[in-house]
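Colleague: Here is my input; please provide its structure:
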Amino acid sequence: MAFFAGLGENKGQIEENIDLVFDKVHTNVGDAYDKQTRRVTIPFSGLYHFTVVIAAQGGQKAAAMLMNNGTMVETIWAESIPLWATSSNTAILNLTSGDQVWLVLLKRAPYIHGYMYSSFSGYSLFDTENEENEAPQDDDKINGKSLVRKNCKKFAFKSKVRYTKRTLIFFLLCKTKRRFIQMMQ
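Modeller: This is a model prediction of the structure:
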């Protein structure tokens, strides 16, 4: 799962907090980003990476909250005084199949700049539902040689296309994999 969407037009004054609609969808692998509701529905349980970029119109404030099933995860705030400002934030979330993630525009700071200066993107890091994707343990050895070093490359390329970002992270975590897996349990 991977998606990238941007805001086509500027937003202005609003009466209440509203779901933020990113109308320019450039990437939507796996169709997790719903083009009608503008919410991401998680297709499989796993670890996910989300990035939000908010640009405020000149001399204004813009803010959005990243939501997970109705609970605020983080707030992204940009205040363009005197000219322009952009703010971004990243979240790595352990989600379950069917969970929803979306953005809410805040009424106290609604002047978000469109024209692709503001965007919402995300992708799956790895699937926790599928056991075949478990990494080899440091203590798994054949003839006294660690399978982790030997199989890092083999394991990463064995993964399916939806794990492209996961393979990069797996390479980066090969040496510290055991601590990472313990932290995720």
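
Colleague: CA only for contacts and neighbour counts going forward, please
Modeller: Noted.

Colleague: any idea which element the residue most central in space within the chain lies in?
Modeller: Most central in the chain under C-alpha atoms, centre = their mean is F50, positioned 1.6 Å from the mean C-alpha point. Here F50 sits within strand 46-56, counting by DSSP states H and E.

Colleague: And the next helix or strand past that strand?
Modeller: Immediately after strand 46-56, counting by DSSP H and E, sits strand 61-68.

Colleague: which residues are contacting that next one?
Modeller: For strand 61-68, contacts defined as C-alpha atoms under 8 Å, 6 or more residues apart in numbering pick out 20, 54-56, 72-80, 99-106, 108-112.

Colleague: give the contact list for the residue lying closest to V40 once chain neighbours are set aside.
Modeller: Spatial nearest neighbour of V40, chain neighbours left out: Y33 (4.4 Å); criterion: C-alpha to C-alpha, 6 or more residues apart in numbering. Going by C-alpha under 8 Å, 6+ apart, Y33 touches 3, 39-41.

Colleague: Out of these, list just those in strands.
Modeller: Residues from these lying in strands, with DSSP state E as the criterion: 3, 40-41.

Colleague: I'd say I18 and W102 touch.
Modeller: No. Contact status for I18 versus W102: not in contact, 10.8 Å apart, counting by C-alpha atoms under 8 Å.

Colleague: picking up where we left off before, return the subset of the contacts of strand 61-68 lying in helices.
Modeller: Counting by DSSP state H, the contacts of strand 61-68 place none of their members in helices.

Colleague: Just the buried ones from these?
Modeller: For the contacts of strand 61-68, a neighbour count by 16 or more other C-alpha atoms under 10 Å gives the buried set as 20, 54-56, 74-80, 99-106, 109-112.

Colleague: this one as well, want them side by side:
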Amino acid sequence: MFRRILMLAFFSYSHCFLEDPLSIQQRFTALEARVKQLEAYTAKCPCVDAVGFNVQLTHNISPMGRYQHIIFDNELTNIGNGYDKLSGQFTAPYHGLYTFAVSFTKGGDHNLSVQIVKNGATISQGLTYTEDVYDTATVTATVELTKGDRVWVENGYPVDDVEDIHGQWTFFSGHLVMSMPN
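Modeller: Sure thing, here's the model as predicted:
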């Protein structure tokens, strides 16, 4: 066995001296070209810091006003500081693809409509429409944002005369999936 290993080592070592210098130079030139391609690609898509948040509503809101902003006041996670708990809005720190989710619970025996909004335009909406006292629904959205775009949650079009949202069971979260070049 030891003899076999020595023979393989000798063959590998002697093979290095038998390779054509032109072939080595061509492979080296090809590797240099590939490194330059990768550097150019990296410059277009710079690495960015992680961005993600998870916030909670800690109190009930009753009655909800039409298109009332829901300000989630308990910051559980806010990596990148994109969520502002005073305004209830997320501001995109980078251009990229983002995913958002809101899970909400209606309070009392009233129905509830909630929507995720980007710069004033609805990008997703959901509804609890049952006769149960408490009912929970989830709304998600995946959307391209440019730096500075704002996303928030608000009461949607009223489906009941009075709409209530139950705190402690209502959350809003979002994160950067992938940064994109400008």
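
Colleague: what TM-score do we get after superposing?
Modeller: TM-score of the superposed chains, computed with TM-score structural alignment, normalised by the length of the second structure, equals 0.66; 129 aligned residues with a C-alpha RMSD of 1.7 Å.

Colleague: hang on, the earlier thing: just tell me the aligned range of the strand holding F50 of the first structure in the second structure.
Modeller: Using TM-score structural alignment, strand 46-56 of the first structure corresponds to residues 96-106 of the second structure.

Colleague: gap between the matching stretch and the chain center?
Modeller: 10 Å (C-alpha atoms, centre = their mean, to the nearest Å).

Colleague: Over to stretch 112-119 of the first structure?
Modeller: Averaging C-alpha positions (C-alpha atoms, centre = their mean) puts stretch 112-119 of the first structure 18 Å from its chain's average.

Colleague: cool, and stretch 14-24 of the second structure?
Modeller: Centroid separation for stretch 14-24 of the second structure versus its chain: 50 Å, with C-alpha atoms, centre = their mean.

Colleague: Give the buried residues for that stretch.
Modeller: Using 16+ other C-alpha under 10 Å, none of the residues of stretch 14-24 of the second structure count as buried.

Colleague: which residues touch it?
Modeller: Residues outside stretch 14-24 of the second structure that contact it (C-alpha under 8 Å, 6+ apart): none.

Colleague: For it, grab the matching residue range in the first structure.
Modeller: With TM-score structural alignment applied, stretch 14-24 of the second structure matches no range in the first structure.

Colleague: first to last residue in that stretch, what's the distance?
Modeller: Chord length of stretch 14-24 of the second structure, first to last residue, is 15 Å (C-alpha to C-alpha, to the nearest Å).

Colleague: what's the answer for stretch 60-76 of the first structure, then?
Modeller: Distance between the boundary residues of stretch 60-76 of the first structure (C-alpha to C-alpha) amounts to 14 Å.

Colleague: what's near enough to touch the residue lying closest to F104 of the second structure once chain neighbours are set aside?
Modeller: In space, and not counting its chain neighbours, F104 of the second structure is closest to T170: 4.3 Å by C-alpha to C-alpha, 6+ apart. Taking C-alpha under 8 Å, 6+ apart, we find T170 of the second structure in contact with 56-58, 102-105.

Colleague: ok, 10 Å please
Modeller: Shown in contact with T170 of the second structure (C-alpha atoms under 10 Å, 6 or more residues apart in numbering): 55-60, 70, 72, 102-106, 136-138.

Colleague: got the residue ranges for the strands in the second structure?
Modeller: In the second structure, the strands defined using DSSP E lie at 52-57, 74-79, 83-84, 89-91, 96-106, 112-118, 121-128, 135-145, 150-155, 170-179.

Colleague: Check the mean deviation of the shortest one from the first structure.
Modeller: It refers to strand 83-84 of the second structure. Mean deviation of strand 83-84 of the second structure relative to the first structure after superposition (mean C-alpha distance after the TM-score superposition for the first structure): 0.6 Å.

Colleague: Over in the first structure, find the residue span that strand aligns onto.
Modeller: Mapping strand 83-84 of the second structure onto the first structure (TM-score structural alignment) gives residues 33-34.

Colleague: now the matching stretch, how far from the chain's geometric center?
Modeller: In terms of C-alpha atoms, centre = their mean, the centre of stretch 33-34 of the first structure is found 13 Å from the chain centre.

Colleague: And for stretch 132-142 of the second structure?
Modeller: Per C-alpha atoms, centre = their mean, the centroid offset for stretch 132-142 of the second structure relative to its chain is 19 Å.
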